[in-house]
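Novice: Structure for the following, please:
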Amino acid sequence: MAGPAAQTRQDRSDLPQLKRSTSMPTIRVDMFEGRTPEQKREFVKAVTEAAVKTLGTTPEAVDVILTDIKKSDWATGGVLWSEKKK
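Specialist: Sure, this is the predicted structure:
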């Protein structure tokens, strides 16, 4: 990997050196079910790279938790997504 996202925390002298207990981001993402494993793999890679770049942490410290939700279990504006017109 090239660029700032590939740098480790030790390479980023402009960022404070934090221990995992204070710098560990856990990013939770709720989304409709149906994404492929490849889509999820690419997504968590991009989210991890963004966290490393913006938060000054290491990739190993970033946890990404994906939760697949059925459209019948998610509502917006009082209407279930499974009942919305396409």
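
Novice: CA only for contacts and neighbour counts going forward, please
Specialist: Noted.

Novice: quick one: the strands in the chain?
Specialist: Using DSSP state E, the strands of the chain run over 26-32, 63-69, 75-76, 79-80.

Novice: Redo those as JSON lines? Include mean neighbour count and distance to R20.
Specialist: Shown next, in JSON lines, are the strands of the chain (neighbours: other CA atoms under 10 Å; distance: least, CA to CA, whole Å):
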{"stretch": "strand 26-32", "mean neighbour count": "12", "distance to R20": "11"}
{"stretch": "strand 63-69", "mean neighbour count": "14", "distance to R20": "11"}
{"stretch": "strand 75-76", "mean neighbour count": "10", "distance to R20": "36"}
{"stretch": "strand 79-80", "mean neighbour count": "12", "distance to R20": "39"}
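
Novice: one more, for comparison:
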Amino acid sequence: MPYVNMKVTGGNEAPTVEQKAELIAGVTELLARVLNKNPATTVVVIEEIDMDNYGLGGKTITEVRKAAAAKK
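Specialist: Model prediction:
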């Protein structure tokens, strides 16, 4: 029974319901095609993480995105 846990940033960048459904279907199909796993027993979990609770390079994702936007 495959278990896939995807973590994505939430807030205004959170995936839509439709995007989440597409991700779940796509990951399930990929595991069935590549690893011959049964889609009926494949579990996919999508967790939304607040950008202030997600860090990269010692900074929150909020800070990283603000710095990137300022460079444009």
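
Novice: still on that earlier bit, could you dump the strands of the first structure into JSON lines with distance to E49 of the first structure added?
Specialist: Shown next, in JSON lines, are the strands of the first structure (distance: least, CA to CA, whole Å):
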{"stretch": "strand 26-32", "distance to E49 of the first structure": "12"}
{"stretch": "strand 63-69", "distance to E49 of the first structure": "11"}
{"stretch": "strand 75-76", "distance to E49 of the first structure": "30"}
{"stretch": "strand 79-80", "distance to E49 of the first structure": "33"}
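
Novice: can you tell which of these is closest to A51 of the first structure?
Specialist: strand 26-32 (9.0 Å; CA to CA).

Novice: What range does that closest one cover in the second structure?
Specialist: Using TM-score structural alignment, strand 26-32 of the first structure corresponds to residues 3-9 of the second structure.

Novice: and that stretch, how far from the first structure on average?
Specialist: Here the mean offset of stretch 3-9 of the second structure against the first structure after fitting is 0.5 Å, by mean CA distance after the TM-score superposition for the first structure.
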